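[1] I'll drop the sequence and a predicted model, then ask my questions.
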Amino acid sequence: MGKAKGKGKVETEGSSRERSISWDDEQTKFMLVWYIEYKKDQHANFIWKSQHHMKCADALNKEFAMGVTSAQVTRHYRHYKENWKIVETALNKSGNGFDAIKCKLTISESEKATLKDRDRRLLSKPIKYFHEMQELFSGSNADGSLAMDQQTCCDVDNKSDSSDDEGLNDISSYARPIDIAAEDSDTLPSPTCADNGSSSTSRAGKKRPRGSKSPSKKQQPKPKSRFTDATEKISNTMDRLVDQLGNPPPPPPVPQFCDPYASLWKRIDALPISTNGKVVVGNYLGRQENEGVRGFLASSADTTVETWVYQFMCDRDGA
């Protein structure tokens, strides 16, 4: 019974595992560059999660139509992350040589014998995607500075042999110590101040009296509280209201009536008829039902107005 349960469990785990796919160089580089660009827009404590790997899978499928899943992208990402840990460990060993142009490490045969098969296969040839992995996974910014350059490592050994014969560094160029008598340890000037002149020495050796504050630590003005700002705004508003009430606005201008028939009345008044006749004509044209006649005469010529007035007077008088 126990074997049957164990066998069934293994088959279940195997069926849930995503199948492996083959990645070409263009697809792998696209994936690493995508993670690099995505990470640039994130905060310092950003952590990769499943939804980020899903976004990368969508980008790969749109670019190459791979049909890759999030789990396959995650596994490929972790593979290169583990590769960088191996490379970073080798870079941080000072005995290894590093060719920055070819991105290749030079490791001694004795050290190669201690490496695992995967580490040895990775480090025995130029490291593919070195710069992409360094930008994406580097936690300590390992750049091969501890590893010796292959072209200059022999020169360093020769220089080290010759430097042993030179002995200690020459200290004759050092400035002699200054012996200042009758000075307290609290007032001794620094060597830099002593070299700059007597004026700087006197300033450095002068004590500041107790109770006095440092000139650099000036009291900063306290920020205004919200209550103070609100009080000032209310006071300013009240002042403006008092000014407006003390100086009332001027009364609105009285609209002036403009008679559109003023020119018509002037022309009728200039006609050579009696004043009584002018009054009669004006009363007739001023009625509301005669608005059409007024408008006609106002836009007519002087001869038409004169003819109409004479005819109106004749009709009224029965002549």
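    Yes, it's here.

[2] from here on, contacts and neighbour counts on C-alpha atoms
    OK.

[3] hmm, who's touching the strand or helix carrying residue 34?
    Element membership for residue 34 (DSSP states H and E) is helix 25-40. Here helix 25-40 makes contact (Cα atoms under 8 Å, 6 or more residues apart in numbering) with 46, 56, 60, 64, 77, 129, 132-133, 135-136.

[4] Could you do stretch 303-318 as well?
    By Cα under 8 Å, 6+ apart, the surrounding residues in contact with stretch 303-318 are 267-268, 271, 277, 281, 297.

[5] Please spell out the PyMOL selection for the buried subset of these.
    Here is the PyMOL selection string for the buried members of the contacts of stretch 303-318, based on 16 or more other Cα atoms under 10 Å:
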select buried, resi 268+277+281+297
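
[6] got the contacts of stretch 303-318 as TSV, with distance to residue 198 columns?
    Output for those, formatted as TSV (distance: Cα to Cα, whole Å):
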residue	distance to residue 198
267	108
268	111
271	114
277	119
281	116
297	110
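
[7] Please point out which parts of stretch 51-58 sit buried.
    Burial within stretch 51-58, assessed by neighbour count using 16+ other Cα under 10 Å, is assigned to 53-54, 56-58.

[8] The contacts of stretch 303-318 in helices, which ones?
    Counting by DSSP state H, the contacts of stretch 303-318 place 267-268, 277, 281, 297 in helices.

[9] Alongside the first one, take a look at this:
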Amino acid sequence: MTQPQDREDAGGLEVTDARVTFAGNATPALDDVSLTLPRGRVLAVLGPSGCGKSTLLRAVAGLQALEAGRIAFAGTDVTRVPTHKRDFALMFQDGQLFGHLDVAGNVAYALARRGAPAAERDARVAELLDLVGLSGLESRRPATLSGGQQQRVALARALAARPRLLLLDEPLSALDRSLRERLAGDLRSVLLAEGATALFVTHDHDEALTVADDMAIMRDGRIVQHGSTRKVWAHPVDEETADFLGFTTHLTPDEAQRLGLERAAWALRRGGLRVVGVDVPGALAGRVVRVSASGEATHVSVTLDALPGRELEAIAYPSDDAPTAATLDEGARVGVRVSSSGAVRFG
């Protein structure tokens, strides 16, 4: 396998005070957005529909003009540089493969347009199809491929000319969840192998955690938090961000104190409350409301004696001190522990 192309520049993407307002809307789609993406790293931009993440990606690609602000790459201002001269590649959620070309022709498309010799094109196509696990399918047409295979071809095509920046617009969202989960890990491996710098837009925090090095959370046209995926995941900046990242339970200071936590506002992931045996020392006493199995863990809705009338989401993991799914009947008495790894304090 050939090595990723070395570049003289050491810089990456810089977006500074980017602003976009669409006609008829008083609220900006991008409201003075600034971020940096170092070369060789993958940044996931997450947020709910309408938060501005796709507008940001289009602006970086040169498909959306800024009314104010600056976009630079490797220290060079590209704000007004046409899309085709930025040396960026864009991968869409539906792949947008060329139906009249076979797999090899799709992957080689950018190289052919640049006039690369046939031997170079063939070598790069073979390298990338091996990397994405599609060797032997060179002569197949896109219509004969599965959805997952089509997205692998689209990824190989986007990487073929070794773009300075790869822009991924929810590339896995059209696939079913099990396939998305499998391909997210493959996508991460391919980006690492290519040494790619990538901006990855998604609404799925599980995808972001799998694929990206860094994470930016957007809301109402602004970036509300930006940092490593691990830091953002473990320490969301506010309660709304925590809710978006899967913290299903919010506690008032009074409620937190009754559960043995410091008196402050807290948010808990479902895994922040662990179901254990009713006699386990230090466990909070409660009662099962509902049970649903999910892989190795069992999701359990409970009420706690310390918070009467409040239904909370907990998880029972197979262990010596946890009841089994078969014994978690509705109304059964259980113990519940608060796990610090699934809890975050605000204020």
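    Thanks, I have the structure now. Computed from a prediction, not measured in an experiment: that's the story for all the values here.

[10] Please work out the TM-score for the two chains.
    The TM-score (TM-score structural alignment, normalised by the length of the first structure) is 0.17; 89 aligned residues with a Cα RMSD of 6.5 Å.

[11] on that earlier part again, widest-spaced pair of the ones in helices among the contacts of stretch 303-318 of the first structure?
    Using Cα to Cα, these reach their maximum pairwise distance at 277 and 297, which is 17.0 Å.

[12] in the second structure, which spans are helices?
    Secondary structure of the second structure (DSSP H): helices located at 53-61, 103-107, 109-113, 118-131, 147-159, 177-194, 205-211, 229-234, 239-244, 253-258.

[13] what would these look like in a markdown table with distance to residue 312 of the second structure and mean neighbour count?
    A markdown table is the format used below for the helices of the second structure (distance: least, Cα to Cα, whole Å; neighbours: other Cα atoms under 10 Å):
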| stretch | distance to residue 312 of the second structure | mean neighbour count |
| --- | --- | --- |
| helix 53-61 | 32 | 23 |
| helix 103-107 | 50 | 26 |
| helix 109-113 | 53 | 17 |
| helix 118-131 | 44 | 18 |
| helix 147-159 | 37 | 24 |
| helix 177-194 | 26 | 16 |
| helix 205-211 | 22 | 21 |
| helix 229-234 | 20 | 16 |
| helix 239-244 | 14 | 18 |
| helix 253-258 | 12 | 16 |
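
[14] Just put these in CSV and tack on distance to residue 345 of the second structure.
    Shown next, in CSV, are the helices of the second structure (distance: least, Cα to Cα, whole Å):
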stretch, distance to residue 345 of the second structure
helix 53-61, 27
helix 103-107, 48
helix 109-113, 49
helix 118-131, 43
helix 147-159, 40
helix 177-194, 30
helix 205-211, 20
helix 229-234, 11
helix 239-244, 9
helix 253-258, 10
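
[15] closest to residue 167 of the second structure out of the ones you listed?
    Evaluated over the helices of the second structure, closeness to residue 167 of the second structure peaks at helix 53-61, with 7.0 Å, by Cα to Cα.

[16] Quick check: which helices or strands does the closest one pack against?
    Secondary-structure packing of helix 53-61 of the second structure (3 or more Cα pairs under 8 Å, 6 or more residues apart in numbering; DSSP states H and E): strand 165-169, strand 198-202.

[17] That one versus strand 198-202: what angle between them?
    Calculated by axes from the mean of the first three to the mean of the last three Cα atoms, to 10 degrees, helix 53-61 of the second structure forms an angle of 160 degrees with strand 198-202.

[18] Show me what whichever helix or strand residue 118 of the first structure is part of is in contact with.
    Assigned by DSSP H and E, residue 118 of the first structure belongs to helix 117-123. Residues outside helix 117-123 of the first structure that contact it (Cα under 8 Å, 6+ apart): 83, 86-87, 104-105, 112.
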